[in-house]
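[1] Here you go, sequence then predicted model.
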Amino acid sequence: MSDKERSSQSNVKKYYKSTGFCSFGIGSEAAEVEVKDGKILRIRPLRYDSKYDTGKIRKWKITARGKTFEPCKKTPLGPFSYVYENRVYSPNRILYPLKRVDWDPDGERNPQNRGKSKFVRISWDEAAELIAKEIKRVCEKYGPTAVLVQGDGHGETKAVHGPHGCHLALMNLLGGCTVQARQPDSWEGWYWGAKHAWGQDPVGQGRQANLIKDISEHTTMMLFWGCDPETTPLGWGGMSASRLCFWFRELGIKIISICPDLNYAAAVHADKWIPVLPNTDAALQLAIAYTWITEDIYDKEYVATHTYGFEEFKKYVLGEEDGVAKTPKWAEKLCGVPARIIKALARKWAKEAVTIAHCNGGSYIRSCYSTEPGRLEVLLLAMQGLGKPGTGQLKFFEWQLFGLHDQNPLPRSEVLPSVEGAYRGAVLEPPEKGQFIPKTLIPKAILSDEPISWYGVTLAGMPKEDQFNEYRYPEVGCSEVHMIWSDTPCWTVCWNGGNKWIEALRSPKIECVVVQHPWFENDCLFADIILPINTKFEEEDISVDILNGNYNLVLYEGQCVEPLGESKSDYEAVAEVAKKLGLYEQYTQSKTVKEWIKTGFEKSGISDRISYEEWLEKGYYIIPPAEDWENDEPGFSPFYKDPENKPLDTPTGKIEFYATGLAEHFPDDKERPPVPHWIPYGESHQESLQHPRSEKYPFLIVSNHPRWRVHAQLDDVPWLREIPTCKVKGPDGYLYEPLWINPVDAKALGVKTGDVVKIYNDRGWVLGGAYVTERIMPGVVYQDHGARLDLIVPGESDRSGSNNLICPTNTTSKNCAGEVTSGYLVGVEKVDVEALKKQYPEVFNRPYDARYGVDQAAWIIGGDE
């Protein structure tokens, strides 16, 4: 049956929704959601000609090398959007408020049982009353900063209904709180390192303006370094990155992938794969610099006019500082790349117009001391004349974020839209009142008996100078945390040292934990009260789509289906608590959802182009490209042409081989010195094959953004779980998170594909399903991060393979509060599932459905009613 016949027979309603998973309502993919009899029938791309005559839309077009690249006629949806109806109707949906059975606000609270105890259904009235009473009690006893608000990160794209932080708006009415400040988790090495080489606030990645046109016309070689630039954008920009990868190949640009794993983009697009050991890229980069210097094949004139401190860097590279020349032979022993390959790469690079491509940075930039490879990449680009035609650093994701046109490598649109006028909650800046703790330091802050301190607010977007400011917890005049209220319950499976977070959640200091979420998963297991939240398909909202790679859009999101069970939006859920506190009118500002949508539209940047009524009727507005977009100077071209009048945002205005800010503020920091160094291990980390710990834990693990999830989301989607590379079926029928193992290592371990293995270190252990493949280099294992929790012993072990539980608890380095979630040491051994069943019968006999994973209704008394 054709689409037309199907639609005519089903009386389908069509709504335009942004179905991405980015927070703050500033990205994602526009889609059509078709509904029949009150249920989602299917999701498909938004076709631009469905409401508009595409012939009237001004298009952009890039013509290069006799070929043409232009927008699609529909949004390039990724697989996650197509399968999202599975997520909406997942049996893991929370359908009514819940309370932990042995948490008694008037008696024993039993914090030690969080993660073990079951839950019982309660009414919305009781839940809201309990939360309001706890807030009053805690604020009166300790002060408002005793409440920690967790409101950031990987949720659905919403605006009115809360892109995260509706509870922060309420707490600000009560005098403030403690805010969890999300550090730039996908940009750690750029944020804490590269900023001190080339500036580039807000996140430290290079200027993107009009780079696609420049690359298409001039680039001859592209490096995919440390990541899979096609996989990560699937959750935000759909297939837009994939289109670009195929376009670059069509143009004949040579692609080299440098990473430990032959990931999807490397396998499909790369002309050559150079495997490098995790967390050793700095050694490889220094050896490339050594080759250029000793063979005199770098741009000396550019270095002399556009950079600062090169001679200090040169001394380190040549070994004049420490007596160790950073030769390719020296690097070979450290990074696993043969010296001849290093020299060949260096010489090829020196002859070509090279662009380095990333999606944020991947595991390459989320490891120990990632500041060093982050800075060294900038310096290598500088040594070959950064800003020349065809050179730069391309990022495949998060274009135009932070309201900056120069973050968009595609043709600039006439308007960069925003719906911040409709936001009812977002942790976008330091708290109005109270104190904050970096997300990476939350467990340490709670568990410490002494005040802790760190540098930088850590919120992505803060200027680099903020990294020189010292902060502390508790702040003077503020309380320690005694209550947690979260709308982002994925800390355990997405951040550093999740087992420490479990320990913190079970601390007697924490008297109440409130979680609001659509699904019963991950941190929800440790809550005292859970509020059921609906998905964006059950709400009316407004959003923008600025990541689809075609056009910028402002969308009206009609409600597709009725809320499941008793679920409410985050905005509405907090409103219920506000009523009990007598703050409903102040919280809502006496506006309806419709009125907030209209406010968002009026401040979106398109209200002078289309009437509100027409926009509502059409469902979206396409913003055409700027007529003069082709004249935009690409990337670092302005700096390349005129460094004096177009300086960079560094203290010297130049690319700093010697970071003057670091030298002034942290002159004795051996983990982030003024000149970037090779740091295998140090005070903060000993996660290196050069360290004696490797005798006990002989493998380095790579943990990337998942191919078939968005961080912790979508791990319960049947259509994805049945993909062989998504899960490995164990002998017990359980679908385990794959652990890639090289055949050489598998033979030594006595492991074959399908075996169950333990991945362990001194921080705990998780299980995985062995996947023996040449796509991972020897000495390295690979397992995606973000698997949904299936705890064996809370705070110690997990069946699902959620390796964030056992990654380092320490941050990037002692003065950098970033996360470390890849490139650390583990041991691997085959396990006997039958023996584990006997040791942990309750865990291994839990109700299990291979389509959705662990039946979390087993945690709810009467949950199957």
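    Perfect, thanks for sending it.
[2] CA only for contacts and neighbour counts going forward, please
    OK.
[3] could you say what helices and strands the strand or helix carrying A31 packs with?
    Assigned by DSSP states H and E, A31 falls within strand 30-36. Under the contact definition 3 or more C-alpha pairs under 8 Å, 6 or more residues apart in numbering; DSSP states H and E, strand 30-36 sits against strand 13-18, strand 39-45.
[4] neighbouring contacts of that strand?
    The contact list for strand 30-36, computed with C-alpha atoms under 8 Å, 6 or more residues apart in numbering, reads 10-20, 40-46, 75, 77, 81, 545, 548, 555, 560-561.
[5] Please compare the first structure with the one that follows:
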Amino acid sequence: MTRTQESTAHWGTFQVEISDDGRAVVETRPYPDDPDAAPAIAAVAEGLRHPSRVTRPAVRRRWLERGPGPDPLRGSPDDPYVEVDWDEALDLLADELRRVRAAHGNRAIFGGSYGWGSAGRFHHAQSQLHRFLNSIGGYTRSINDYSRGASLVLLPHLIGPIGMRELRNRPPSWGHIAEHTDLLIAFGGLRRSNTWVVPGGHDRHVGTRLARDAAASTRIVSVSAQRDDTLTELDAEWVGIRPGTDTAVLLALTHTLVAEGLADDAFLATHTVGADRVRAYLRGETDGVEKTPEWAEALSGVPARTIRDLARRAASGRTLVNVTYSLQRAEHGEQAVFAAVTFAGFLGQIGLPGGGFTHGYGSMGDYGVGVAPVPLPTFPQGRNPVTDFIPCARITDLLLHGGETIPYDGGTLDLPDIRLVYWAGGNPFHHHQDLRRLSEALTGVDTLVVNEFHWTPTARHADIVLPAATGLERDDLAAGAGDTRLRTMPRAVEPVGDAREEFWIYDQLARRLDADYAEGRDSREWLEKIYEDWRERPDTPDAPPFADFWRDGGTPLPQHHYRDGAFTDFRADPVAHPLDTPSGRIELFSATLDGFGLDDTAGHAVWIDTAEAAGSPYDLQLLCTQPSHRLHSQLDMAAPSRSTKVAGREPVRLHPEDAAARGLTDGDLAIVRSAQGSLLAGVVTTDTLLPGVARMHTGAWYDPSAPRIADCINGNVNVLTKDIGTSHLTQASSGARVAVSIARYDGEVPPIRAYEPPPLATR
């Protein structure tokens, strides 16, 4: 006998089947009426009691014996841990926090949470950690995100902070596109698997169905190195493009509009600034290179006639230009976004229904559902007295170069001398680049603390590992932006082993440090408080009392279906409704950016070549894409993720011509190398890629246990990627592509150790 209840993850709401005695989760499965459920849902039950689960507090033996300090063996695969009880673990951590604060100040603590640990609104790892650190005097924080880091810095200069929010919260819906849009040009494709994921999860996945409906009346062109980067059902036209050359094609498209008299000069004159500077650049007056379609063809491989035809088609009807997040996750990746805004500006359709520029279709499941986000319950974080911060993708620079500075957004940032890193709710050995460099950086801190469900690569670098309860082991509530319901997440089973809610962990630590974290409430009381505080808002008038909400399993959210997309008022009257840019208009040339005097950023969109030097051994461009059967690195050990493996490793996909030239066939084991590192991967051949292009998913658990063979024997692509900022302006992640070599591997095949707990020792 079993019983069934509901829960939520970032990949959606699902059913949890629980044994009759309430001790075990038998199965997790999507709702039968979910039109496009994520495969990762099936992994949740397996992950609950997987052998990699952290079940007791553990302390790295060398740290326990030697005390805090840099340690070159931190992260070694054979570095043993000692399991301790909760009182000892918390006493040790409280003493270390006290020491660091007294000797170095709170700015020496880095609060490294990067979300995604749970879809819950209360048990949100980032909010909980930050509230705790604020309660003891603050911490050095990170800003922006890995997904949109370059865009988050660039776009406010072009369309203003409010315009940026409109772009995110009120893009043309798929319904608007179906009604108004003749042509949707998708730079970077419209990947289906990305639509499964929403921060906070969605009650049902509707984006794919809405996109299919729109495709019946809207022609879609996918500009990508991957033909399968767009849902098959959309019947998209594929324009194959060499990775990293989208900016060149966008500039050539704009050049065609200018050269053939197709640009909307009236819109440019009333709603933008800088069009003349852009025209001069396109004509080659500033650098001697005219940005013609022939010029772009030589760089991108897209025929000049295709570029001209696409520009003419765009100008002949209602056109929406979309850029996925992935394009700006590369060296100078913000230029593709800048060039797309420029192309859309010259088309003159920004603010028209179903037209203009957008940035997110194919990147996130809530984008384009047509429902404006409403405020949701949140756990208050308090105030951080420490003002120091870094862009999140610069953590290795922070740890290696404390006391120095880096340029950022026209100024400079001080890098504090970090002594203690506290990480919760994320795995930097998925998100970050050049993992050998990250591992080296972590050897230099005094103490690394991790709250975790499983022995992830980050946990295996930590000095103190605290077992956290999962989303199935605690009460919470959940919803995502544009969702239909605020849903309950009732506890399904008791926590495994000695795992505890992070709220309890922080409360116990705060008590030891004479701080007030809980304000006299337990976690259930806080859950009720954040709900009731939300219910009292004037924009949630129909929400029931907490007891009724919990009994009913949720409550409907206000559905503000917007009719118009972003920039409608601005388009109608740019004087009465200006943007919050210095000019009040769209800044195709930004005097602010130009005034920064950066050597890798100009006042307008520019082409900056990042191609490998002639004769480089790294002759393939590897695209590093989001996985389809897991979220980031979560539950990589479970069956859905394992079902995608080849030769027991993360697969690398190659065009048949490239595979044949290297003597590779499906199922072979290959060694993939870059200037940063090497990995083993299983081979899959596919003609959906352009020749010269390879593809791997991110998120395989880092396994450095056989360095004589490769830096990661499990296929973690971030041992290959460069840990450099996109530019001096944005300092964002550049991990979406990297130049590599790929060769057949016929040597010793080492066992995968990534999913094993570390060795345990006695004192």
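    Received the coordinates, thanks. Nothing here was measured: the structure is a model prediction, and the numbers come from that model.
[6] Quick check: TM-score for this pair?
    TM-score of the superposed chains, computed with TM-score structural alignment, normalised by the length of the second structure, equals 0.92; 746 aligned residues with a C-alpha RMSD of 2.7 Å.
[7] What about E585 of the first structure, how many residues nearby?
    Per other C-alpha atoms under 10 Å, the neighbour tally for E585 of the first structure reads 12.
[8] For P431 of the first structure, see how far away it is.
    22 Å (C-alpha to C-alpha, to the nearest Å).
[9] can you check R347 of the first structure too?
    50 Å.
[10] And S363 of the first structure, by the same measure?
    For S363 of the first structure relative to P431 of the first structure (C-alpha to C-alpha), the value is 30 Å.
[11] so what does the helix or strand where D91 of the second structure lies touch, helix or strand wise?
    For D91 of the second structure, the element it lies in under DSSP H and E is helix 86-104. Helices and strands touching helix 86-104 of the second structure, by 3+ C-alpha pairs under 8 Å, 6+ apart, are strand 464-467, helix 502-512.
[12] which residue numbers in the first structure go with it?
    With TM-score structural alignment applied, helix 86-104 of the second structure matches the range 124-142 in the first structure.
[13] For that stretch, buried residues please.
    Under the neighbour-count criterion of 16 or more other C-alpha atoms under 10 Å, stretch 124-142 of the first structure has 124, 127-135, 138-139 buried.
[14] longest single helix anywhere in the second structure?
    helix 149-169 (DSSP state H).
[15] Mind checking which of S363 and P431 of the first structure has more residues around it?
    Counted by other C-alpha under 10 Å, S363 of the first structure and P431 do not tie: S363 has more neighbours, with 27 against 17.
[16] From what I see, that one and G823 are in contact.
    Yes. In this structure, S363 of the first structure is within contact of G823 by C-alpha atoms under 8 Å, at 7.4 Å.
[17] coming back round to it: could you say which of the helices and strands packed on strand 30-36 of the first structure is packed most deeply?
    strand 13-18 (a mean of 24; mean count of other C-alpha atoms under 10 Å).
[18] now for that strand, which elements pack on it?
    strand 30-36, strand 541-545, strand 552-557.
[19] Go through these and name the closest to G189 of the first structure.
    Judged by C-alpha to C-alpha, the one of these that comes nearest to G189 of the first structure is strand 541-545, at 27.3 Å.
[20] can you give me the angle the closest one makes with strand 30-36?
    Strand 541-545 of the first structure and strand 30-36 are oriented at 140 degrees to each other (axes from the mean of the first three to the mean of the last three C-alpha atoms, to 10 degrees).
[21] what's the mean deviation for strand 541-545 of the first structure versus the second structure?
    With mean C-alpha distance after the TM-score superposition for the first structure, strand 541-545 of the first structure departs from the second structure by a mean of 2.5 Å once superposed.
[22] Aligned to A269 of the second structure, what sits in the first structure?
    That one, A269 of the second structure, aligns with A304 by TM-score structural alignment.
[23] Repeat that for F122 of the second structure.
    Under TM-score structural alignment, F122 of the second structure pairs with V160 in the first structure.
[24] how about the helices and strands packed on strand 13-18 of the first structure in JSON lines, adding mean neighbour count and distance to C524 of the first structure?
    JSON lines is the format used below for those (neighbours: other C-alpha atoms under 10 Å; distance: least, C-alpha to C-alpha, whole Å):
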{"stretch": "strand 30-36", "mean neighbour count": "23", "distance to C524 of the first structure": "29"}
{"stretch": "strand 541-545", "mean neighbour count": "30", "distance to C524 of the first structure": "26"}
{"stretch": "strand 552-557", "mean neighbour count": "25", "distance to C524 of the first structure": "28"}
